[in-house]
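Peer 1: sharing a model prediction with you, sequence too.
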Amino acid sequence: MKVAIVHDWLTTWAGAEKALAELASCFPQAEIFTTVNFLASDELPALKGRVIHTSLIQRLPFARKHYRRYLPLMPLAIEQFDLKGFDLILSSSHAVAKGVLCDPGAVHICYCYSPMRYAWDMQHQYLRQTGKARGVASWLMRWQLHRLRQWDFISAQRVDHFVAISHYIKRRIARCYRRDAEVIYPPVQVERFRHDRPRDEFYFTASRMVPYKRIDLIIDAFNRMPDKRLVVIGDGPDRARLSAMAGPNVSVLGYQPDDVLVDYLERARAFLFMAEEDFGILPVEAQAAGAPVIGYGVGGLSETTLDGITGLWVAEQTSAGLIERVRQFEQRRRSEPDAFSPTACRQSAERFATANFRRAILSLVEQHLNR
């Protein structure tokens, strides 16, 4: 069987790329197709030795730094890949990968992280963040996003079977594409973490520092709880602003290597997460490390944590809501020393182990190929 795996772009090694690596491990003979690949060979250990095909965008001026500016060209670029002769196409998609043109006899399964957020429900936020909410440039951008939505919907109809990373995304796929989807949660390397280390007296969060992650809410909450300590790891466009607003009880450490991140997860009293996320790997990694999660109980977090058992859900995306739940968390820990146990957290995280992901993907592919 000839297999192609199509990924949007390879510019960083994050959650989608970790899922791509596991998909590739399921199909050792698969060839990889992507619009651009700007990762060094040592950043792609999981894809070492693979044939990786790139699109015309790879060779365009300034693409390495500004590949996102070529988004209007990406639908055309992804459709130029020649997949004739491939029996199985797996697209790993949050943007354009699902739009490849396949042989009529091929089976195309899309592992979908989300419909294109900036073209659908996050369009207005995207325009504000890029400084194009008003004026002539705004209307040009709105027209481009309108055309992108049209292509996104049409290209979704080429997919034979959708797989969503969460039930939250399954509903978004139904709303945007009018398509049903099965749910297979992304893989998390839970075996990397120990859950039996002593817990320290600090709370912890880690994230890319961009507005929708709502690190500002977490810092504001702890500024108003000066008797509690918060440690923040992460980097991004918002880092300077977030560092400036942090009080003396809040330590913003910026980017840290993976072993430091693991160490903090294994020792934290609890992990905090206030983003409305499609899935969210870090809350699962926190539970794998034995840390309960206190976070906004919408989106993926409502599927990956067990309210009252491996953490507490915050009802409103506000600092006041987080403060209330942190206080309830501490009261419960005082009255029930065994509440939110590291063992319960680890057992919850095991649901998302890489072995489970591989079994589910292989079973689904076999099921659809044999129809």
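Peer 2: All right, it came through fine.
Peer 1: hey, let's count contacts and neighbours off CA atoms from now on
Peer 2: OK.
Peer 1: in terms of helices and strands, where is residue 358?
Peer 2: Secondary structure assignment for residue 358, by DSSP states H and E: helix 354-369.
Peer 1: by contact count, what packs against that helix?
Peer 2: If you count contacts as 3 or more Cα pairs under 8 Å, 6 or more residues apart in numbering; DSSP states H and E, helix 354-369 packs onto helix 15-26.
Peer 1: the helix it packs on vs helix 354-369, what angle?
Peer 2: Interaxial angle, helix 15-26 versus helix 354-369 (axes from the mean of the first three to the mean of the last three Cα atoms, to 10 degrees): 70 degrees.
Peer 1: from the chain's centroid, how far away is helix 15-26?
Peer 2: Averaging C-alpha positions (Cα atoms, centre = their mean, to the nearest Å) puts helix 15-26 13 Å from its chain's average.
Peer 1: with stretch 18-30 instead?
Peer 2: 17 Å.
Peer 1: touching it from outside, list them.
Peer 2: Under the criterion Cα atoms under 8 Å, 6 or more residues apart in numbering, residues 2-5, 7, 46-47, 50, 92, 186-187, 354, 358, 361-362 lie in contact with stretch 18-30.
Peer 1: show me which of these are buried.
Peer 2: Buried members of those, scored by 16 or more other Cα atoms under 10 Å, are 3-5, 7, 46-47, 92, 186-187, 354, 358, 361.
Peer 1: any chance of the residues you listed in JSON lines, plus secondary structure and distance to residue 225?
Peer 2: Listed next are those as JSON lines, based on DSSP: H, G, I helix; E, B strand; the rest coil; distance: Cα to Cα, whole Å:
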{"residue": "3", "secondary structure": "strand", "distance to residue 225": "54"}
{"residue": "4", "secondary structure": "strand", "distance to residue 225": "52"}
{"residue": "5", "secondary structure": "strand", "distance to residue 225": "48"}
{"residue": "7", "secondary structure": "strand", "distance to residue 225": "43"}
{"residue": "46", "secondary structure": "helix", "distance to residue 225": "43"}
{"residue": "47", "secondary structure": "helix", "distance to residue 225": "46"}
{"residue": "92", "secondary structure": "strand", "distance to residue 225": "42"}
{"residue": "186", "secondary structure": "coil", "distance to residue 225": "35"}
{"residue": "187", "secondary structure": "coil", "distance to residue 225": "35"}
{"residue": "354", "secondary structure": "helix", "distance to residue 225": "38"}
{"residue": "358", "secondary structure": "helix", "distance to residue 225": "43"}
{"residue": "361", "secondary structure": "helix", "distance to residue 225": "45"}
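Peer 1: got another one to weigh against that:
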Amino acid sequence: MKVAIVHDWLVVSGGAEKVLQQIIECFPNADIFTLVDFLEDRTCIKGRPVQSSFIQKLPFAKKRYRGYLPLMPLAIEQIDLSGYDLVISSSYAVAKGVLTGPDQLHVSYVHSPIRYAWDLQHQYLKESGLSKGFKSILARILLHYIRGWDARSANGVDYLIANSHFIARRIKKAYQRESTVIYPPVDVRSLSVRAQKDDFYLTASRMVPYKRIDMIVRAFSMTPERRLVVIGDGPDMEKVKAVAGPNVQIMGYQSFEVLRDHMQRARAFVYAAEEDFGISIIEAQACGTPVITYGKGGALETVIGMPRERPTGVFFQEQSAEALVDAVERFERNSHLFDPNVCRENAERFSTEKFKASLSAFIEVRLARFRSETAVAPRPARSETPATVTRIGEASNAEERVAVRHQ
């Protein structure tokens, strides 16, 4: 059986690429396709060769590949997968739009429908400075086109997998399709619990607007008695530095080893984004570290919030510095309720082993069903009994209606 795996683009190694890595482990002989491949760390693809689209060769594609969004639907449709029996797409943009035939099974692991084309369009336009003006009009027209294509391309997928129940609801809203939830893999084996915590809070993320790192820093700057460590880099770095008080340590980008060490030692991990799933939230819990996070999106499925029994975190309901300060205070008043081993136990629900077992079983069952449905049914043997014509009644317009009956 020939298998193809399609991923949107390979530029940096993030959460979606961790999922891709485990899909490849499930299907180690699969061929890999993507729009552009500029990945330096090849760990997630096991050093395998990757076939890219024509966008790879366009000017400035390495740094400005997102600018070719208008061409991405066309580009993904030009990838020829006609020689494959099973196609697995890992999609948060256009990967699920690859063209497949009726004799091919296409399973798509959907990290999310294109966020900036659907319910997050207005937030995206605002954060990109495209709320008004001629460029705003062009952006809205483009997103309207992308939205229509995205909905149509969902019809070409045989089975949809969502990375959370939150995304399953978004899929239902956007595509009017049901999906099966298989949570993304988290390498909890590489993380260990440290029961003794140091007196600092940690946040770690790429510094982009929707992550709200500046809001977290502002909240801790309002409470100088609490120490915050910030790990990560990105376009909002200067904005974050501008609001940081002396109690905030901004470390920039750090290796996973440094991040892991801080996750293990932190009093709590702080997160303010509305995420589809949120792998770093799970990683913190795998280190035995409670989480203080925005109570919306995938976090509601991965964190056991107060006042539930055996909590692993605290939610705040508004993305504001004041709401976060209140959540930290609630955490400190109830810190005795948080058990590092309970946090670890909760994180183990999302292990790589469970992901691979669930994905493999899902595809195995659907593949067997697909083969059964597409098998050519044998033609019934032709009867050697001569047919007779029987008059069954008076016909209109002076014509006789007859029925052919095999005796």
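Peer 2: Okay, I see it. Keep in mind the model is a prediction, meaning the values are calculated, not measured.
Peer 1: overlay them and tell me the TM-score.
Peer 2: The TM-score (TM-score structural alignment, normalised by the length of the first structure) is 0.96; 365 aligned residues with a Cα RMSD of 1.1 Å.
Peer 1: ok, which stretches of the stretch 251-371 of the first structure are helices?
Peer 2: Remark: helices assigned in the stretch 251-371 of the first structure by DSSP state H, counting those that start in this stretch are 258-267, 281-288, 301-304, 319-335, 342-349, 354-369.
Peer 1: tell me the most buried of the ones you listed?
Peer 2: Per residue and on average, the most neighbours among these fall to helix 281-288, with a mean of 27 (mean count of other Cα atoms under 10 Å).
Peer 1: residues contacting residue 291 of the first structure?
Peer 2: Neighbouring residues of residue 291 of the first structure by Cα under 8 Å, 6+ apart: 195, 265-271, 342, 345.
Peer 1: any idea what it aligns with in the second structure?
Peer 2: Matched to the second structure by TM-score structural alignment, residue 291 of the first structure sits across from residue 289.
Peer 1: now residue 300 of the first structure
Peer 2: Aligned partner of residue 300 of the first structure by TM-score structural alignment: residue 298.
Peer 1: and for residue 229 of the first structure?
Peer 2: Taking TM-score structural alignment, the alignment pairs residue 229 of the first structure with residue 227 from the second structure.
Peer 1: for residue 114 of the first structure, same thing?
Peer 2: In the second structure, residue 114 of the first structure lines up with residue 112, judged by TM-score structural alignment.
Peer 1: ok so, going back, could you dump the contacts of residue 291 of the first structure to TSV with distance to residue 209 of the first structure?
Peer 2: Compiled in TSV, the contacts of residue 291 of the first structure are given as follows (distance: Cα to Cα, whole Å):
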residue	distance to residue 209 of the first structure
195	27
265	18
266	22
267	22
268	20
269	22
270	20
271	16
342	28
345	26
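Peer 1: okay, how far is it across stretch 37-57 of the first structure, tip to tip?
Peer 2: 10 Å (Cα to Cα, to the nearest Å).
Peer 1: pretty sure the match of residue 300 of the first structure contacts residue 273?
Peer 2: No: the pair residue 298 of the second structure / residue 273 is not scored as a contact, 10.2 Å apart, by Cα atoms under 8 Å.
Peer 1: nearest to residue 242 of the first structure, out of the helices of the stretch 251-371 of the first structure?
Peer 2: Within the helices of the stretch 251-371 of the first structure, the stretch nearest residue 242 of the first structure is helix 319-335; the backing value is 14.4 Å (Cα to Cα).
Peer 1: how about residues contacting the closest one?
Peer 2: Contact with helix 319-335 of the first structure is made by 217-218, 220-222, 225, 294-295, 312-315, 339-340, as judged by Cα under 8 Å, 6+ apart.
Peer 1: now, of the residues you listed, which are buried?
Peer 2: 217-218, 220-222, 225, 294-295, 312-314, 339-340.
Peer 1: gap between residue 308 of the first structure and residue 326 of the first structure?
Peer 2: For residue 308 of the first structure, the distance to residue 326 of the first structure - Cα to Cα - is 12 Å.
Peer 1: trace residue 346 of the second structure over to the first structure, please.
Peer 2: Taking TM-score structural alignment, the alignment pairs residue 346 of the second structure with residue 348 from the first structure.
Peer 1: sec struct for residue 203 of the second structure, please.
Peer 2: State at residue 203 of the second structure, reduced to three classes by DSSP: H, G, I helix; E, B strand; the rest coil: strand.
Peer 1: tally of neighbours for it?
Peer 2: Other residues near residue 203 of the second structure come to 27 when the count uses other Cα atoms under 10 Å.
Peer 1: contacts only, for it.
Peer 2: Contacts of residue 203 of the second structure by Cα under 8 Å, 6+ apart are 213, 228-231, 269-271.
Peer 1: confirm for me that the match of residue 114 of the first structure is in contact with residue 167.
Peer 2: Yes: using Cα under 8 Å, residue 112 of the second structure makes contact with residue 167 at a distance of 5.9 Å.
Peer 1: these two - which one has more neighbours?
Peer 2: Between residue 112 of the second structure and residue 167, residue 167 has the larger neighbour count (other Cα under 10 Å), namely 23 against 20.
Peer 1: so that one sits in a helix?
Peer 2: Yes: with three-state DSSP as the criterion, residue 167 of the second structure is part of a helix.
Peer 1: so what corresponds to it in the first structure?
Peer 2: Residue 167 of the second structure maps onto residue 169 in the first structure, by TM-score structural alignment.
Peer 1: my guess is that match contacts residue 114. True?
Peer 2: Yes: with contact defined as Cα under 8 Å, residue 169 of the first structure counts as touching residue 114 (5.9 Å).
Peer 1: give the intersection of the neighbour lists for these two.
Peer 2: residue 278.
Peer 1: among the helices of the stretch 251-371 of the first structure, which comes closest to residue 251 of the first structure?
Peer 2: Among those, helix 258-267 sits nearest to residue 251 of the first structure (Cα to Cα), with 12.4 Å.
Peer 1: where in the second structure does the closest one fall?
Peer 2: Going by TM-score structural alignment, helix 258-267 of the first structure sits over residues 256-265 in the second structure.
Peer 1: before we move on, the earlier item: show me which of the buried ones among the contacts of stretch 18-30 of the first structure is closest to residue 32 of the first structure.
Peer 2: residue 5 (4.9 Å).
Peer 1: check contacts around that closest one.
Peer 2: Contacts for residue 5 of the first structure (Cα under 8 Å, 6+ apart) come out as 24, 30-33, 89-92.
Peer 1: same check, this time on residue 349 of the first structure
Peer 2: Residue 349 of the first structure touches 190, 284-285, 287-288, 304, counting by Cα under 8 Å, 6+ apart.
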